[in-house]
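>>> next comes the sequence, and after it the predicted model I'd like to discuss.
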Amino acid sequence: MKSSYSGANGGNCIEVAPDIPGLVPVRDSKDPHGPALFFPAVDWSSFVSAVKRGQFPA
């Protein structure tokens, strides 16, 4: 899934693949054939929740 903010040139965004049970692969949207980082799904969910609560400075 690519962010709608990514635009045609990739922007400063990431892509997240939702199809691996228990894991969330994340990669740079500007480099779709580059490496990915894999996070346990529970940890990724905690991270996303913290972002939504504004726990990280902009």
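Ah, there it is. Residues are numbered from 1 along each chain as shown.
>>> every contact and neighbour count from this point should use C-alpha atoms.
Fine.
>>> helices or strands up against the biggest strand by length in the chain?
Across the chain, the longest stretch assigned as strand under DSSP state E is strand 23-28. Applying 3 or more C-alpha pairs under 8 Å, 6 or more residues apart in numbering; DSSP states H and E, one finds that strand 23-28 makes contact with strand 14-16, strand 37-40, helix 41-52.
>>> list the helices and strands the second one packs on?
Contacts of strand 37-40 with other secondary structure elements, assessed using 3+ C-alpha pairs under 8 Å, 6+ apart, are made with strand 23-28.
>>> for comparison:
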Amino acid sequence: MQDELKSEYHLYFYDHPEFVDILKDFLQCILIDKPDDVLNYAADYFTTFSRRQLLPPRYHRL
């Protein structure tokens, strides 16, 4: 069961490389900023994604 779950996660990451990129960016920010409260830092970091409308690149206006 655990191996099956790991396999599903691996496939999801493979199908959604943007997820891995977001995690890499987040970890890099944590290592640079070294926040005292990582939980609140994470909440603030990811809240910025929910506050703006995310559109595919072809819909972004210059």
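Perfect, I can see it now. Every value quoted in this text rests on a predicted model; they were computed, and no experiment measured them.
>>> so after superposing, what's the score?
The TM-score (TM-score structural alignment, normalised by the length of the first structure) is 0.33; 34 aligned residues with a C-alpha RMSD of 3.4 Å.
>>> out of the helices and strands packed on strand 23-28 of the first structure, which is the most enclosed?
Mean neighbour counts were taken over these using mean count of other C-alpha atoms under 10 Å, and the top value, a mean of 18, falls to strand 14-16.
>>> with distance to Arg27 of the first structure as added columns, please give the helices and strands packed on strand 23-28 of the first structure in TSV.
As requested, those are arranged in TSV below (distance: least, C-alpha to C-alpha, whole Å):
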stretch	distance to Arg27 of the first structure
strand 14-16	5
strand 37-40	6
helix 41-52	13
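>>> Asp28 of the first structure is nearest to which of the ones you listed?
Comparing these by their distance to Asp28 of the first structure (C-alpha to C-alpha), the top pick is strand 14-16, with 4.6 Å.
>>> which helices and strands sit right next to that closest one?
Contacting strand 14-16 of the first structure under the criterion 3+ C-alpha pairs under 8 Å, 6+ apart are the following elements: strand 23-28.
>>> what angle sits between the strand it packs on and helix 41-52?
Interaxial angle, strand 23-28 of the first structure versus helix 41-52 (axes from the mean of the first three to the mean of the last three C-alpha atoms, to 10 degrees): 50 degrees.
>>> before we move on, what SS does Tyr12 of the second structure have?
Tyr12 of the second structure carries the three-state label helix when classified by DSSP: H, G, I helix; E, B strand; the rest coil.
>>> against Asn40 of the second structure, how distant is it?
Using C-alpha to C-alpha, to the nearest Å, one gets 27 Å for the distance from Tyr12 of the second structure to Asn40 of the second structure.
>>> all helices of the second structure, in order?
Residue ranges of the helices in the second structure, as given by DSSP state H, are 2-15, 17-33, 38-51.
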